[in-house]
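> Generate a structure from the sequence data that follows.
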Amino acid sequence: MQRRHLLQAAAAAVAAPRLALAQGYPNKSIRYIVPVSAGGGSDMIARVVTERWGKALGQTFVVDNQSGGGGVVACQAAARAPADGYTLLQGYVATHGTTPATRKVPYDAVKDFTPIGMIGATPNVLAINATLPARDIKEFIDYVRRNPGRVNYGSAGPGSLTHLTMELFKQETGGFMLHIPYRGIAPAINDVLGGQTQAMFPGLAAALPHLRSGRMRALAVTGKERSPQLKDVPTMEEAGFKGFDAMQWYGTVGPAGLPADIVRRLNETQVSVLKAPDLAEKLAGEAVEPWPMTPEQFGDYMRSDIARWTALAKARKIQLDE
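Model (predicted):
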C-alpha cells in the first residue's frame, strides 16, 4: 500500500506542473513557424488564420518565416522546441507528405510532432495547353497513347506534389509522358502556356488565371468534391480514378508530447475560427477551403498521406537523395 501511494504521489508531482501549464495557457505570445518565405500563399494563409486565432485565444501569434531545405529547417526548429504550446508549425503537404516520401529528412514527420488540426486544402487541377485536341480526360489519355514520347509535363520540381500527382496519373493510365522539372510553379506554367510542355497538375490557385483566360484547359480536379471555383470541371473520381484525391493541404502541428489539454484548447479555438464565414472568403483568394478536423483526424490524414506518397515513390523509383 505504501509503495502504491508513493508511486501515485510521484505521478501527481510530475503531472501537476503540466496541468498548471495547461490551465493557464496561453499567458504569452505564440511563435508560429511557417516553412516558406514571407509573401507567398502559405504565408498569407498563416497570417489570416493566426490573426483570428490569436483573438480567440486572447494572445498574439508571432509568425516566424523559416524557409530552407524544402521545409526541413522549419520542421527541425519546431520539433526541437519545448512541448509547451508556445511554438507551433504550419505543416503542409511537402513537410508532412511528399518530402518525407521522396528524401531522407532529419526529422520523423509522425513521431516528432503533435497534430493539432487541419486548416484547409486546395485541389490540384489536370491542366493542358488549350491548343491540344483533348476536351476531357479520356481524349487526353488517347492523345498521349497516340503520341508516345511527344507529350511532356512540367512540375514545380522533383518530388513536389505537382510531380508526384502526375506520376500517380501515369501509373493509373499506363501512359508515358516525359517529366520536365522546373524551379517553382511559375516557370512550369509559363512553359505549358508557351507549348514547350503540354500538361501539368498545378495547384488550383496558380492555375485559375490561365484557365479563366482560356490559355489552359482544365480536365479534372483532385479531391472528393468539385471545386466551387470550377463547378463544371469533374473530379478525378468522377472521371473514373477512384481515390485520386491528392490535395495541397495546410495544417498546424506542435512538438511531440504537447499536453492533451493544450492540444484540445488549440484545436477547439482553431476550429471556431475556421468555421467563420469571413475566413472562408479570405482563403478563397488562394482557392483554399477550410477543412476543420480533430487532432486525431488530422493525425490519421497525415499518416495516410505519407503512406500514399511513399508507396508511389517506391513504385515509380523516385528517391531524390540517391
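> Going by C-alpha atoms from here, please, whenever you check contacts or count neighbours.
OK.
> who's in contact with the residue nearest to residue 163 when sequence neighbours are not counted?
Nearest residue to residue 163, sequence neighbours excluded (C-alpha to C-alpha, 6 or more residues apart in numbering): residue 155, at 5.1 Å. Residues counted as contacts of residue 155 (C-alpha atoms under 8 Å, 6 or more residues apart in numbering) are 162, 163, 179, 180, 181, 182, 184, 185, 188, 200, 201, 202.
> Now tell me what touches stretch 239-256 from outside.
By C-alpha under 8 Å, 6+ apart, stretch 239-256 touches 42, 78-83, 85, 87-93, 111-124, 137, 161, 165, 172, 203, 220, 222-224, 236-237.
> picking that back up, please dump the contacts of residue 155 into a markdown table; it should also carry neighbour count for every row.
Output for those, formatted as a markdown table (neighbours: other C-alpha atoms under 10 Å):
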| residue | neighbour count |
| --- | --- |
| 162 | 26 |
| 163 | 22 |
| 179 | 19 |
| 180 | 18 |
| 181 | 19 |
| 182 | 16 |
| 184 | 12 |
| 185 | 19 |
| 188 | 24 |
| 200 | 27 |
| 201 | 29 |
| 202 | 28 |
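> In helices, which of these fall?
162, 163, 185, 188 (DSSP state H).
> Could you check how far the first one is from residue 125?
As defined by C-alpha to C-alpha, to the nearest Å, residue 162 lies at a distance of 9 Å from residue 125.
> dump the residue contacts of residue 140.
133, 134.
> Beyond the longest strand along the chain, next helix or strand please.
Using DSSP state E, we find that the single longest strand of the chain is strand 113-123. Sequence order places strand 125-129 as the next helix or strand after strand 113-123, per DSSP states H and E.
> That next one packs against which elements?
For strand 125-129, the packing partners by 3 or more C-alpha pairs under 8 Å, 6 or more residues apart in numbering; DSSP states H and E come out as helix 185-194, strand 199-200, helix 204-213, strand 216-221.
> Before we compare anything, build this one as well:
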Amino acid sequence: MWKFVGAAALSLLLLFSPAAQSDDYPSKPIKLVVPFAPGGSVDIVARILSQRLSEDLGQSVVVENRAGAGGNIGFEAVAKAKPDGYTLGMASSTLAVNVSLYRSIGYDPLKDFAPISLVAMQPNVLMVNPSLPVKSVTELIAYAKANPGKLNFGSSGIGASQHLAAEMFKSRTGIEMIHVPYKGGGPAMADLVAGRIQLMFETIPNSLPYIQSGQLRALAVTVEERSGQLPDVPTVAEAGLAGFVSRGWLGVMAPAGTPQSIIDKMNAAVHKAVADPAITKRLVDLGLRIKLSTPAEFSAFIAREVADFRTLIADAKIPVE
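I've put the predicted structure just below:
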C-alpha cells in the first residue's frame, strides 16, 4: 500500500512540476496586460503581437488594458499575478522610469518580473514650430543660449519619454528651456502647431503628418541611425551632439517566479512572431526599430535603464510624486 501511495505521490509531483506544466503550455488562453489605455503605441504593438501569438501558440492571447497611475496599476497587476505563464505584460520604458518618479509604486521593476524579450525601440524626433528661426540642432542650441528660458517645450506629461528626451538634451547642451506638461501628446502637438510652445520631442508616427505638411520642422531623430520614414532628417549625433541617444522601448514580461521553460517558450514565440515579414512591416510602419533579445539580455537592459533614468531624473530635479 505504501508503495502505491508513494508512487501516486511521485506521479502527482511530476504532473505539477514546472517541466510538466511547460510541456503542455499553453493549455488555456493567455492574458497580455497593457498598462495604458487603448490606442497608444504600447497597446497597438500588444494587439499586433497577440494576434500572431494566438495563431502560433494555438491558444487565444487576449489583451487587457489596465490603465492608470502612469502605468503603475497595470505593472503591479502583472507583478502580483500567478507566475504560471497565463498572465503576461507589455513592458515599456515607463517601467524603468516610474521607480524614480513615484514614492510608492507597488512593485520592484528589477525583482518582481521575469523579462521575456525586448521587441522594439521607439525613437523620437525633435521638432520646432516653423516660426522659430532655426533649421538645425546647432542653430537651436545657439538660439536657446542667446535666449535663456524663453523656449517652451511640451510633452505628454512629467516623466514621459518626450519629457526625458528634452531633459537629456538640456543636460547635454547646457541650455535653459521651460517644460510645459500636457495630459497627452495630442494637446501638446496642437499647441506646438499653433505656436504656443516652440519645440517638442515626439514619436515619429505622431509627428509625421505635421512634418510632411510643413506645419512642423524636423531637426533630428534621437537614435543611432536615421529613420526610414524621415531619411533626410539627421540623427542628433550627426547634427553635432555626439553620443546623444534617447528612445522608448517595448517588450514582453511575466511575473517573477514563472518557470524558465515557459519564459524560454514565450521568448521563442515572440521572436517567431516579430520575424514574420508582415509583422515586421507593421511595426516598422509605426516608426519602431526591431530589437529582440534573450531573457537575460532583457533583464540586464532593464537594470541599466533603471540606473540611467534614476540619474537623469535626479540631475533634472524632476519632482517625485
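> so what sits against both of residue 162 and residue 125 of the first structure?
Counting by C-alpha under 8 Å, 6+ apart, the residues touching both residue 162 of the first structure and residue 125 are 201, 202, 203.
> correct me, but the first one touches residue 168?
No. Residue 201 of the first structure is not in contact with residue 168 according to C-alpha atoms under 8 Å; the separation is 10.7 Å.
> how far away is residue 124 of the first structure from residue 230 of the first structure?
Counting by C-alpha to C-alpha, the gap from residue 124 of the first structure to residue 230 of the first structure is 12 Å.
> what's the nearest residue to residue 121 of the second structure if we skip its chain neighbours?
residue 249 (4.3 Å).
> and that neighbour, that's in a strand?
Yes. Assessed by DSSP: H, G, I helix; E, B strand; the rest coil, residue 249 of the second structure belongs to a strand.
> count of residues packed around it?
21 (other C-alpha atoms under 10 Å).
> One more: the one 3 residues further on?
Look at residue 252 of the second structure: counted by other C-alpha under 10 Å, it has 24 neighbours.
> In space, what's closest to it - neighbours in sequence excluded?
Excluding the flanking residues, the one nearest residue 252 of the second structure by C-alpha to C-alpha, 6+ apart is residue 90, at 4.8 Å.
> Check how far the helix or strand encompassing the one you found sits from its aligned residues in the first structure, on average.
Using DSSP H and E, residue 90 of the second structure falls within strand 87-92. When the first structure is superposed, strand 87-92 of the second structure averages 0.6 Å from its matched positions, counting by mean C-alpha distance after the TM-score superposition for the first structure.
> Any idea how far that strand is from the middle of the chain?
10 Å (C-alpha atoms, centre = their mean, to the nearest Å).
> hmm, who's touching the helix or strand that that strand is followed by?
Per DSSP H and E, the first helix or strand lying C-terminal to strand 87-92 of the second structure is helix 93-101. Where contact means C-alpha under 8 Å, 6+ apart, the residues beyond helix 93-101 of the second structure that reach it are 70-72, 75, 105, 108-109, 159-161, 248-250, 302-303, 305-306, 309-310, 313, 318-321.
> now with 6 Å?
Contact with helix 93-101 of the second structure is made by 248, 249, 305, 306, 309, 310, 320, as judged by C-alpha atoms under 6 Å, 6 or more residues apart in numbering.
> same question, stretch 47-63 of the second structure
29, 30, 31, 32, 33, 273.
> So which of these wins on neighbours?
residue 33 (26 neighbours).
> returning to what we had before: in the contacts of helix 93-101 of the second structure, find the pair that's most separated.
Longest distance between any two of the contacts of helix 93-101 of the second structure is 22.4 Å, between 249 and 320; criterion C-alpha to C-alpha.
> about what we covered before: nearest to residue 132 of the first structure, of the contacts of residue 155 of the first structure?
The closest of the contacts of residue 155 of the first structure to residue 132 of the first structure turns out to be residue 200 (C-alpha to C-alpha; 13.0 Å).
> Quick check, the closest one in contact with residue 152.
No. Using C-alpha atoms under 6 Å, residue 200 of the first structure is not in contact with residue 152; the gap is 8.7 Å.
> Looking at residue 124 and residue 230 of the first structure, which one has more neighbours?
Using other C-alpha under 10 Å as the criterion, residue 124 of the first structure and residue 230 rank with residue 124 on top: 25 against 17.
> residues contacting the more buried one?
So residue 124 of the first structure contacts 201, 202, 203, 204, 221, 222 (C-alpha under 6 Å, 6+ apart).
> Which of those residues sits closest to residue 286 of the first structure?
Out of these, the member with the shortest distance to residue 286 of the first structure (by C-alpha to C-alpha) is residue 204, at 8.1 Å.
> out of the contacts of stretch 47-63 of the second structure, which one sits closest to residue 262 of the second structure?
Looking across these and measuring by C-alpha to C-alpha, the closest to residue 262 of the second structure is residue 30, at 12.2 Å.
> separation between the closest one and residue 55 of the second structure?
12 Å.
> Nearest to residue 64 of the first structure, out of the contacts of residue 124 of the first structure: which one, please.
Taking the contacts of residue 124 of the first structure together and measuring to residue 64 of the first structure by C-alpha to C-alpha, the closest member is residue 203, at 24.2 Å.
> Can you tell me how far that closest one is from residue 287 of the first structure?
From residue 203 of the first structure to residue 287 of the first structure the distance is 9 Å (C-alpha to C-alpha).
> same thing with residue 53 of the first structure?
Counting by C-alpha to C-alpha, the gap from residue 53 of the first structure to residue 287 of the first structure is 20 Å.
> Quick one: the strands in the second structure, in order.
30-34, 61-65, 87-92, 113-128, 152-155, 178-181, 199-203, 217-221, 247-255, 289-290.
> how about CSV for those, with distance to residue 211 of the second structure added?
Shown next, in CSV, are the strands of the second structure (distance: least, C-alpha to C-alpha, whole Å):
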stretch, distance to residue 211 of the second structure
strand 30-34, 29
strand 61-65, 31
strand 87-92, 26
strand 113-128, 8
strand 152-155, 17
strand 178-181, 21
strand 199-203, 11
strand 217-221, 6
strand 247-255, 19
strand 289-290, 20
